[in-house]
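In: here is my input, please return the structure:
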Amino acid sequence: MALPLARPTKKRNDPLNPRASKTLLIVMMLYALYTLVPLVWLLFSSTKTQSGLFSSFGLWFADDFAFFDNLVATFSYRDGIFLRWLGNTLLYVVVGAGGATLLATMAGYGLAKFRFPGRRAVFAVVLGAVAVPGTALAVPTFLLFSELGLTNTPWAIIIPSLVSPFGLYLIWTYAVDAIPEELMEAARLDGASEVRIFFSVTLRLLAPGIVTVALFAVVATWNNYFLPLIMLSEPDWYPLTVGLNQWNAASVGAGAQPVQHLVITGALITIIPLVAAFLFMQRFWQSGLSAGSVKQ
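Out: Model (predicted):
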């Protein structure tokens, strides 16, 4: 007599388990709600006047739609200094984040494909630098730049932004599997120099990783607040983060002109380039994170 086959029991950790799927769905919905509510509030608040911010429901429009008026007022307030702050932020991102991406790519490629004494020590230093938060180095960096006379200049923001230990480590680990040794040897046999191999062969193979590092560097530089706050005292060199906070601080106090509606509109303008960068580079970013994780 044949014994009946036992039905397979679904484990709690099985992703096909209906209970687990529902739990994950609820968690992700709550996380999405937590992420999107501030953005939705920002969108609705940017359409309100100063009085409408406090007299209407935050997640809906007010009686007066003042988005375009707020937009014009933001760019014209205090002789259009918002536009100057936007230009400063773009300068710090293009030079600082762009330079950090280039240096991380060159250093990561060299550490991944060349053998030299002290390579393990460099690896340990890079890992240690990744673990150190940037805020812990802000005060020592300020003291160093103060001795050099570089505070209150764009170099006080650009030079520290050029250092990206995480970007270097990411390119290092990505280049190990992304660049075949046989391809490099074939290029050397054809008479190509190491510089030509890097710019003609390596950069194309490292493109997904480079885009990933660039995206992280752009976001970090664009949102940088603490370093410019202690390094800069001249408003003409402020980035958007520090400048908008100055507007908000100036709105509080007796006799101050409240401009919270301009601060909110400026914050909305500030996040638009980052959202556009994420949407544009999303496919490169995802491939850069996953490439090399599965060995061919």
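In: make it CA atoms for all contacts and neighbour counts henceforth
Out: OK.
In: ranges for the helices of the stretch 51-200 of the chain?
Out: Listed in chain order, the helices of the stretch 51-200 of the chain (DSSP state H, counting those that start in this stretch) span residues 52-55, 67-76, 81-91, 98-113, 119-131, 138-148, 155-161, 165-178, 181-189, 194-197.
In: list the buried residues for the first one?
Out: Taking 16 or more other Cα atoms under 10 Å as the basis for neighbour counts, the residues of helix 52-55 that come out buried are Gly52, Leu53.
In: got it, and the last one?
Out: Within helix 194-197, the residues that qualify as buried by neighbour count (16+ other Cα under 10 Å) are Ile197.
In: what is it packed up against?
Out: Contacting helix 194-197 under the criterion 3 or more Cα pairs under 8 Å, 6 or more residues apart in numbering; DSSP states H and E are the following elements: helix 181-189.
In: check which residues of the helix it packs on are buried.
Out: Neighbour-count burial for helix 181-189, counted by 16+ other Cα under 10 Å, picks out Met184, Ala187.
In: what's in contact with that helix?
Out: Taking Cα atoms under 8 Å, 6 or more residues apart in numbering as the criterion, the residues outside helix 181-189 that touch it are Glu194, Ile197.
In: tell me the angle that helix makes with helix 98-113.
Out: Angle between the axes of helix 181-189 and helix 98-113 is 100 degrees (criterion: axes from the mean of the first three to the mean of the last three Cα atoms, to 10 degrees).
In: out of the helices of the stretch 51-200 of the chain, which is closest to Val259?
Out: Between Val259 and those, the shortest gap by Cα to Cα is with helix 67-76, which sits at 9.3 Å.
In: hmm, who's touching the closest one?
Out: Contact with helix 67-76 is made by 46-49, 80-83, 261-263, 265-266, as judged by Cα under 8 Å, 6+ apart.
In: now show me the structure for the sequence below, then we'll compare the two:
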Amino acid sequence: MSATTTSESLTPRAPAPVRAAAPTPQRGPRPGRILLIASLAIAACYFLLPVYWLIIAATKTTAKVYGSSGLWFDSPQLLHNLGQVLTYDDGIYLHWVLNSLLYAGVGGLLATLLAAAAGFALAKYRFRGREAAFKAVLAGVLLPHTALALPLYLLFNKMGLTNTYWAILIPSLVSPFGVYLCRIFAESAVDDTLLEAARVDGAHEGRIFFGLVLRIMSPALVTVFLFQFVGIWNNYFLPLVMLSDDRKYPITLGLTTWQAAQDRLPELVQYTIGGAFLSVIPLAVAMLVLQRYWRTGLTEGSVKG
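Out: Below you'll find the predicted structure:
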């Protein structure tokens, strides 16, 4: 090896120049994404426009409801209008609110508990006729509530329960969709080994269900309660068939009676609008508070681990 070669090998080489990375071209939003966002925006406007009109109309007088633009304020007096709604006919609207809270709150809570028990039993216990019972539940999901109103009326009339709170509460305890959802959720979320461990420790079935299973199934239970609460709150046909005392009416049926009497009492136009505005508030609060549990309950039980 020559001295020249050795010196060249020992001489440090200058580092190669670093090339700047070519800027990544920014891609615009895909057409499919733009179409999706536009569709969702149109759907949101479609569903929110009646609510917006209701808010605007609740601030107007009866004359201004028909004599001004329906999409903008005109001499707003919301508090005065709502005060008239709450005090009309000795405060009968407050009776309707309490009745709706009773029907939807108690009925939704008990229906959720029964659906959880039935769904857990169908998912984790082996007994004869289990699949037949589950198919009957699925058939119940397909039946419209209006088709059952007349048979229920005839049955309750023979029992002497028509025009009572029980005539609305007892049918509200049945939730076929809740049973279906609780079974699907229990099959994937409640581990069999956990149940066996609890039985080995000496826990009886009631303690296992109320102390362990209900906690695990809480996302699904919140979902069932929300659906049942909204369904009972908006129910109109069953109270129409069962009730004759206006002091036992829910909000939906009570507002309909006001609407039917608008020809004789024009001020009931504004009272009906104000009452409808107030009736939306509990549903909106329930949706906002339980929204995260609602999404979790719909998705978590649908995929098995």
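In: before we move on, back to that, can I get the helices of the stretch 51-200 of the first structure in CSV with distance to Asn224 of the first structure?
Out: Formatted as CSV, the helices of the stretch 51-200 of the first structure follow (distance: least, Cα to Cα, whole Å):
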stretch, distance to Asn224 of the first structure
helix 52-55, 27
helix 67-76, 21
helix 81-91, 9
helix 98-113, 14
helix 119-131, 17
helix 138-148, 11
helix 155-161, 9
helix 165-178, 16
helix 181-189, 38
helix 194-197, 33
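In: Trp75 of the second structure: neighbour count?
Out: No Trp there; residue 75 of the second structure is Ser. Around Ser75 of the second structure sit 9 other residues, with neighbours defined as other Cα atoms under 10 Å.
In: swap in Val51 of the second structure?
Out: The burial metric for Val51 of the second structure, expressed as a neighbour count using other Cα under 10 Å, is 15.
In: which residue in the first structure aligns with it?
Out: Correspondence of Val51 of the second structure to the first structure, assessed by TM-score structural alignment: Leu39.
In: okay, and that match sits in which element?
Out: Leu39 of the first structure is part of helix 18-45 when elements are defined by DSSP states H and E.
In: what helices or strands is that helix leaning on?
Out: Using 3+ Cα pairs under 8 Å, 6+ apart as the contact test, the elements touching helix 18-45 of the first structure are helix 260-290.
In: quick one: the helix it packs on aligns where in the second structure?
Out: In the comparison with the second structure, helix 260-290 of the first structure aligns to the range 269-299 (TM-score structural alignment).
In: what do we get in the second structure for Thr135 of the first structure?
Out: Under the pairing rule here (TM-score structural alignment), the equivalent of Thr135 of the first structure within the second structure is Thr146.
In: contacts only, for its match.
Out: Thr146 of the second structure sits next to Phe237, Leu238 when contact means Cα under 8 Å, 6+ apart.
In: related to what we said a few turns ago, mean deviation, the helix holding Leu39 of the first structure versus the second structure?
Out: Per the superposition on the second structure, helix 18-45 of the first structure and its aligned residues are separated by 1.1 Å on average (mean Cα distance after the TM-score superposition for the first structure).
In: what does stretch 276-286 of the first structure give?
Out: Stretch 276-286 of the first structure sits 0.6 Å off on average (mean Cα distance after the TM-score superposition for the first structure).
In: and that stretch, which residues are buried?
Out: Phe284, Trp285.
In: ok, now stretch 51-68 of the first structure?
Out: Gly52, Leu53, Gly58, Phe61, Ala62, Ala66, Phe67.
In: just curious, which of those residues is nearest to Ala250 of the first structure?
Out: Leu53 (17.4 Å).
In: what's the distance between the alignment partner in the second structure of Ala187 of the first structure and Ser75 of the second structure?
Out: Matched by TM-score structural alignment, Ala187 of the first structure corresponds to Ala198 in the second structure. Here the criterion is Cα to Cα, to the nearest Å. By it, Ala198 of the second structure lies 65 Å from Ser75 of the second structure.
In: swap in Leu212 of the second structure?
Out: Summarising the geometry, the distance separating Leu212 of the second structure from Ser75 of the second structure, computed by Cα to Cα, is 56 Å.
In: again with Asp89 of the second structure
Out: Using Cα to Cα, one obtains 26 Å as the distance from Asp89 of the second structure to Ser75 of the second structure.
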